[in-house]
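Colleague: For reference, the sequence and a predicted model appear below.
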Amino acid sequence: MSLRKIIRKQETVDERYPFSLDLIRNFNTLVLESPVTIIAGDNGSGKTTFLEGIAAAAGSILISGEHMEKDHSLSPAFDLADDLKLVWDVKTKNGFFFRASDYITYTRSLAIMREEAWSKMEEIKQRDPNSLEILPYARTYYELKNLYGDGLEKRSHGESFFDLFQARFRPGGFYILDEPEAPLSPQNQLSLLAMIHDMTKEGAKFLISTHSPIFMAYPDADLYEIRDGVLMQSNFEEMTHVQLTRDFLNAPDRYLRHLFD
């Protein structure tokens, strides 16, 4: 186990974002008892902002390997991080903060790195086939190929998303995932859950925001839902997303006829 508890240091009276959000105003303590903690809530409830603040306080890197400070859009996250105290059993250096919105940018940057390394290798070969100058470029190229095959951009969005997690998860890491189910089919969501489960056996810990009832069904996960601006512990049957999805599947006409009348 790694991160054990997230505590609000003080009730900051501040009308600036993100302290203006009801979720942040009302937050006091979150205890991460299970290897997997899941947070659900409607759009605009503050899930992403909350996770960004925790990631900044934890010193998480982005999926690209860059530090969060380099992304100026995350500056409010560091304001929130200053107001959070994180209690660790063992602070891990493994892990990352993942936002679905970062994925396309990262995929493109990997493709550019691989292409540039290949071009440089070819240039050096033509100039001097025996030159040791080629080594760093060859290492970059073959490391990327080993991790991602012919490139994430050569796969479907959902497949490459899945491949990315498979390549980047490490034992003992702390992973903050913001809506990782976004591009995944139900089958691949189950596959990702199986991968997450395998990683928890190796000491990894996950904090996940999601809209997916499939993710919420993860066995023994601690489930939280944001209701009226308050982070409340819940169970699978009481989760709003679960109830609405089940009701819709049981009687879709009852919902759809109001939309198309």
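Modeller: Sure thing, it's come through. Residues are numbered from 1 along each chain as shown.
Colleague: CA only for contacts and neighbour counts going forward, please
Modeller: Will do.
Colleague: So which residue is dead centre in this protein?
Modeller: Taking CA atoms, centre = their mean, the centroid of the chain lies closest to Leu177, which sits 1.8 Å from it.
Colleague: That one: which element?
Modeller: strand 174-178 (DSSP states H and E).
Colleague: alright, now check it against this:
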Amino acid sequence: MNEDDWLSDDRPIRRVHMYRNGGGGGGRGDGKWLFSIPAIAQFIETARDGGWEFRPGVTFLVGENGSGKSTLIEGVAEAFGLPPEGGSINGGTTTRRTESPLGSWLWIERSPAAHRWGFFLRAETMHGYYTYLEDLGGPGPELHRLSHGESFNALLDDKLDHHQFVTGLACLDEPEAGLSFSSCLRWLAGLDRMRSRGTQVICATHSPMLASLPGATILELGEWGIRETTWEDLELVQQHRNYLAAPERYLRHLLD
């Protein structure tokens, strides 16, 4: 990257670095358990040695339960300054800290032209954020009155895919949790518009639909650590294809 490119780079996160004394404890326990997760151990090692780079546009984190997706995205979101239970850079709530100490070990290298706006959608704790918004008052839908999926679609329209937020960072932890098939398609279109406006997105997902977004970077987490891959080569995609083609092959082993 030449000097002109560097100065015009508007990524909210260019690289994630490790503090010199990072990994020494804090948060839940001393954090040593983080190094037992191959993907997190690789991320930490890279962050210490030059920094982990996030590309412009959309990056998906895909992997089995326990592979480290949520831990990684929570740590990055917290290091960026976002509420660990979800919300915007302007505020959110904290009820009970359950996050790992990873976020306190990291610091963010921003691009010179980067906007500082950001939003963290964490599927299992957005109820507290809805209460926070309700207590603030003001315009917008009453999210508590909506279904799970409807409230996520409202967040997409009002907080993420919104003309007011031209650029910034969106950290999304399994947004598909409450989404129907048609809503996943709606989010796909929204993610593409966000990317076209310059929003940088990091999304942990189990959804082969969301991960199919053309042009996205896909990082697969597993026992190997973190590897870049394509949608067609994702284990997630292969498993869904196999099941939909012949569910009886799976069901006869699962059901008596």
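Modeller: Cool, the structure landed. Since the structure is predicted, the reported quantities are computational estimates derived from the model, not experimental observations.
Colleague: Could I get the TM-score for this pair?
Modeller: Remark: TM-score between the superposed chains equals 0.78 [TM-score structural alignment, normalised by the length of the second structure]; 226 aligned residues with a CA RMSD of 2.5 Å.
Colleague: thinking again about what came up before, other residues contacting the strand holding Leu177 of the first structure?
Modeller: Here strand 174-178 of the first structure makes contact (CA atoms under 8 Å, 6 or more residues apart in numbering) with 2-3, 48, 51, 55, 92, 94-100, 204-210.
Colleague: so where in the second structure does the next helix or strand after that strand end up aligned?
Modeller: Under the assignment DSSP H and E, the closest C-terminal helix or strand after strand 174-178 of the first structure is helix 186-200. Residues 181-195 of the second structure are where helix 186-200 of the first structure lands when matched by TM-score structural alignment.
Colleague: which residues touch Ala138 of the first structure?
Modeller: Per CA under 8 Å, 6+ apart, neighbours of Ala138 of the first structure: 117-118, 121.
Colleague: Columns neighbour count and secondary structure on top of the residues you listed, output as TSV?
Modeller: Converted to TSV, these look like this (neighbours: other CA atoms under 10 Å; DSSP: H, G, I helix; E, B strand; the rest coil):
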residue	neighbour count	secondary structure
Ala117	21	helix
Trp118	17	helix
Met121	20	helix
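Colleague: Tell me the one of those residues nearest Lys9 of the first structure?
Modeller: Ala117 (46.7 Å; CA to CA).
Colleague: Which residue comes closest to the closest one once chain neighbours are left out?
Modeller: Of all residues not flanking Ala117 of the first structure in the chain, Tyr137 sits nearest, at 4.9 Å (CA to CA, 6 or more residues apart in numbering).
Colleague: where do the strands sit along the first structure?
Modeller: Counting by DSSP state E, the first structure has these strands, from start to end: 3-8, 29-31, 36-40, 84-88, 95-99, 174-178, 205-209, 222-227, 230-234.
Colleague: can you list contacts of the shortest one?
Modeller: Judged by CA under 8 Å, 6+ apart, the contacts made with strand 29-31 of the first structure from elsewhere in the structure are 4-8.
Colleague: Pull out the buried residues from those residues.
Modeller: Neighbour counting over the contacts of strand 29-31 of the first structure (16 or more other CA atoms under 10 Å) leaves 4, 6, 8 as the buried ones.
Colleague: ok now do the second one, which residues does it touch?
Modeller: To tie it back to what came earlier, the one meant is Ile6 of the first structure. Ile6 of the first structure is in contact with 29-32, 54, 84-87, counting by CA under 8 Å, 6+ apart.
Colleague: do that again at 6 Å, thanks
Modeller: For Ile6 of the first structure, the contact set (CA atoms under 6 Å, 6 or more residues apart in numbering) comprises 29-30, 85-86.
Colleague: returning to that earlier point: and the strands of the first structure: which comes nearest Leu164 of the first structure?
Modeller: strand 95-99 (10.8 Å).
Colleague: What mean distance separates that closest one from the matching residues in the second structure?
Modeller: Taken over the aligned residues, the distance from strand 95-99 of the first structure to the second structure averages 1.2 Å (mean CA distance after the TM-score superposition for the first structure).
Colleague: Understood, closing this out.
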